[in-house]
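Novice: pasting the sequence and the predicted model now:
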Amino acid sequence: MRLTALPAFADNYIWALVADDGRAVVIDPGQAAPVLAAAAQQGWVPNSILLTHHHDDHIGGVAELQAHFPAVEVYAPVEPRIAIPAHRVGEGEHVQALGLGFHVVSVPGHTRSHIAFHTAEHLFSGDSLFSLGCGRMFEGTPPQLLASLRKLASLPAQLMVCCAHEYTLSNAVFARHVDPTNAALSQRHEEALAMRRDDLPTLPVSLASELECNPFLRTNTPAVQAAVSAHLGRPVTDEVDVVAGLRHWKDGFRT
């Protein structure tokens, strides 16, 4: 099974897992054109489409792909704002595609109905988790965001995180501001800079690396808690307070 990242828009990635026989699982196709071009050039056919949430940069290409590939199966969260014929899936359910089991995890925070999918090797996190960051909290609450991040952090550390945006460098600047003495984070930042200089994606990245480097997955550590306390000008009360302060800080952060 071959993993492919298809660039879309300014900084999105549409992920595809392609089997040896050319059938593919496509995740969050916000645009049809990159998928159609790759399918034509490489001779593969979308078999299934997985959607993590309702934002148009994740679902905007589905209708056109359904028109080109009428047999494609679509799996989406229980969300009326996704007005596309689809199998609706939620927490604890499984999607079978190309002989793989995709486990469904409910991760509200960025949106209230956001889900993620993971196999034994890959985590397709949409906008719930980015490398060195997480999605803006548009609809969820800080307790929901913390619970979702904890849920993702508890998955097997060897999973390769396939998130939907190339935000690693901007996230790294903020993360190092929060956690400046983190050697693993410094190394990840340097590696990501080299990747982008060579026009390579910084993804996927192991969940193990994110657990070492991503401040949003490290809200229980003294260094992150102290940084958020200093930013707020008061002691933090618990991890919900930490993640809320961290997310608000990141939303207004400028380099």
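Specialist: Cool, got the structure.
Novice: drop to CA atoms for contacts and neighbour counts, all remaining ones
Specialist: Noted.
Novice: contact partners for the residue nearest to Glu64 when sequence neighbours are not counted?
Specialist: Setting aside the residues directly before and after it, Glu64 is nearest to Ala32 in space (Cα to Cα, 6 or more residues apart in numbering), at 6.2 Å. If you count contacts by Cα atoms under 8 Å, 6 or more residues apart in numbering, Ala32 has them with 60-62, 64-65.
Novice: ok, second structure coming up, stack it against the first:
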Amino acid sequence: MVQVKAIKAFSDNYIWCLTTHNSNQAWVVDPGDARPVITHLAEHNLSLAGILITHHHSDHTGGVADLVKQFANIPVYGPANSPFDGITHTLIDGDNIEVLNVPFNIVATPGHTLDHICYTHDELAFTGDTLFSGGCGRLFEGTSEQMWNSFNKLRELPKSCKVYCTHEYTQANLAFAKAVEPRNPELLEYSKKVDELRSTDEITLPSTINQELKINPFMRSDLPTITELLPKEFLLVTKNNEPWENFASLRKFKDNF
């Protein structure tokens, strides 16, 4: 199986670097900045073989041009409907690609943006800004119903599947989660662990699908009680307790948290 390491970028981004123990080839996911990638590759005697993009936002794509310039003819995989023009190999929902001999299934996950995709395998998934540990991305382009449908696709992954998202938002997400479910024992225990990790500036990722099903309120939008403690001003007026409506109420609360 591939080895995955985090390359830190900006204030809270992770550019994921995929390698194997018997090769000097590397792939990176969502390189918003080329400089830390180039430094990491040089330090570990690696050559860049390809790039995976989840969506068009510049903190995920800003380093692509410089990396392609330095490592000529490398493929850049990304969503077919993306406004980002640096993609050389376009992908749609249901496509399959192979990276370092590992097959990945492409899952369209609109919500945060309309072009968002995730790269999934039974053992690990690169979820960009769709699924965070304890949270989800803001809905800049899509709807709550779209995002819930996207979450449902990720909820179908094996529970042991490791979740590699692109931001270190876990601690802040869990503060919100505890406001939603203050008596969730798994959440409270996980929050303590995350606080300990962040106190020494350690990474909180990857999470797992199983972990998120226990502690992430957005992943738990199908629970009828998930919005019972939300302030009334954040509940949908015409609410029929549909999971996507619960999701919408949670997202509105989080946007104002």
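Specialist: All right, it came through fine. On a predicted model such as this, the values are computed, not experimentally measured, just so you know.
Novice: circling back to that earlier point, what's the match for the residue nearest to Glu64 of structure 1 in structure 2?
Specialist: Here Ala32 of structure 1 is matched to Ala34 in structure 2, going by TM-score structural alignment.
Novice: distance of that match from Gly63 of structure 2?
Specialist: Distance, Ala34 of structure 2 to Gly63 of structure 2, using Cα to Cα, to the nearest Å: 4 Å.
Novice: for Gly137 of structure 2, same thing?
Specialist: Taking Cα to Cα, one finds Gly137 of structure 2 at 21 Å from Gly63 of structure 2.
Novice: ok, now Leu114 of structure 2?
Specialist: 21 Å.
Novice: more neighbours, these two?
Specialist: Leu114 (22 against 19; other Cα atoms under 10 Å).
Novice: that one sits in which helix or strand?
Specialist: Assigned by DSSP states H and E, Leu114 of structure 2 belongs to no helix or strand.
Novice: and Ile49 of structure 1, what's its match in structure 2?
Specialist: Under TM-score structural alignment, Ile49 of structure 1 pairs with Ile51 in structure 2.
Novice: state whether that match is indeed within a helix.
Specialist: No: counting by DSSP: H, G, I helix; E, B strand; the rest coil, Ile51 of structure 2 is not part of a helix but strand.
Novice: shouldn't Glu245 of structure 2 be within a helix?
Specialist: Yes: inclusion of Glu245 of structure 2 in a helix is indicated when three-state DSSP is applied.
Novice: report the secondary structure state of Ser82 of structure 2.
Specialist: Applying three-state DSSP: Ser82 of structure 2 is coil.
Novice: now do the closest residue in space to it that isn't next to it in sequence against Trp27 of structure 2, distance only.
Specialist: Leaving aside its chain neighbours, Ser82 of structure 2 sits nearest to Asp115 (5.2 Å; criterion: Cα to Cα, 6+ apart). Distance, Asp115 of structure 2 to Trp27 of structure 2, by Cα to Cα: 21 Å.
Novice: residue contacts, the counterpart of Ala63 of structure 1 in structure 2?
Specialist: Ala63 of structure 1 maps onto Ala65 in structure 2, with residues paired by TM-score structural alignment. When contacts are counted by Cα under 8 Å, 6+ apart, Ala65 of structure 2 touches Gly86.
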